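> Kindly generate the corresponding structure for this input.
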Amino acid sequence: MFDHVKFGVSNYAASRAFYVKALAPLGVAVVSEGVPSYGIELCGEGEPSLCLFETQEKPAHLHVAFSAKRRESVDEFYRAALEAGGKDNGPPGLRTKYHANYYAAFVIDPDGHNIEAVCHRPEA
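Model prediction:
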């Protein structure tokens, strides 16, 4: 649906460390990087990218959901995100109010954004 999403972060080093570690279990890695005001681009194979750059502007909080191919990847994302300094906003589990196979976990990133990993597939 989109090519990339880019948003500002208040502490580039903290957010870079958070996203690189938290998204690694989902197959997301650094594909390019410049100075903090330009930022970093993270991407999975052939997927849209996420770009972060340092700014002191105070944007509204946002919600970003990353796709996971396996439920185990959602679990790994959650653990990695907490280890990287994220805060729990909903542990891995089914969210049947969305649909029967909506397996997701939610964390709050260093800037207070709600970050999710979700798998829509049934349990293997």
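
> contacts, neighbours, all on C-alpha from now
Noted.

> wait, is residue 32 part of a helix?
No: Residue 32: not assigned to a helix; according to DSSP: H, G, I helix; E, B strand; the rest coil it is strand.

> Test my guess that it contacts residue 50.
No: judged on Cα atoms under 8 Å, residue 32 makes no contact with residue 50 at a distance of 10.8 Å.

> between the two, what contacts are shared?
41, 42 (Cα atoms under 8 Å, 6 or more residues apart in numbering).

> Can you pick out the residue with more neighbours from those two?
The neighbour comparison of residue 32 against residue 50 (other Cα atoms under 10 Å) goes to residue 50, with 20 against 11.

> Next, the second sequence, to be compared with the first:
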Amino acid sequence: MFDHVKFGVSDYAASKAFFLKALEPLGVAVVAEGSPAYGIELSPKGKASLCLYQTDEKPAHLHLAFTAENRRQVEAFYRAALEAGGKDNGAPGLRPHYHANYYAAFVIGPDGHNIETVCHEPEA
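Here you go, the predicted model:
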């Protein structure tokens, strides 16, 4: 269901240290990291990820990413979400800065949360 969950933290260094230590017994390790504003992605062997980033926003908006089996599902999600009242935050398309087959769409939900659907598979 979830591909990744991303949320803001008020103390990036402390949160990073906490989650790395607390989740270590579950096999969680750093997958990617950028500046504190971009954050860190933690995952056990390429499965669903937990992403943290530095923010002053209170409360921080959530970023929820759902797994799609194919790119058609990403496109269908985007259309349905806009029809349901979501606001565009990134039309379906490749995001090669994440990886070559990262095909995603983003909408802002009713409470301001960034809702994403992503397919990691190459085009069929």
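
> TM value for the aligned chains?
Aligned and superposed, the two chains score 0.53 in TM-score terms (TM-score structural alignment, normalised by the length of structure 1); 70 aligned residues with a Cα RMSD of 2.0 Å.

> quick one: the residue lying closest to residue 32 of structure 2 once chain neighbours are set aside and residue 86 of structure 2, what's the gap?
Closest residue to residue 32 of structure 2 apart from its sequence neighbours, by Cα to Cα, 6 or more residues apart in numbering: residue 41 at 5.2 Å. Look at residue 41 of structure 2 and residue 86 of structure 2: by Cα to Cα, to the nearest Å, they are 26 Å apart.

> Residue 74 of structure 2 now?
15 Å.

> can you give me the strands in structure 1?
4-9, 29-33, 40-43, 49-54, 63-67, 87-88, 93-94, 103-108, 114-119 (DSSP state E).

> residue range for the second one in structure 2?
Strand 29-33 of structure 1 corresponds to no residues in structure 2, going by TM-score structural alignment.

> Let me know the angle separating that strand from strand 49-54.
Per axes from the mean of the first three to the mean of the last three Cα atoms, to 10 degrees, the angle that strand 29-33 of structure 1 makes with strand 49-54 is 50 degrees.

> in strand 29-33 of structure 1, what's buried?
Within strand 29-33 of structure 1, the residues scored as buried using 16 or more other Cα atoms under 10 Å are 29, 30.

> who does it touch, helix- and strand-wise?
Applying 3 or more Cα pairs under 8 Å, 6 or more residues apart in numbering; DSSP states H and E, we find strand 29-33 of structure 1 packed against helix 12-23, strand 40-43.
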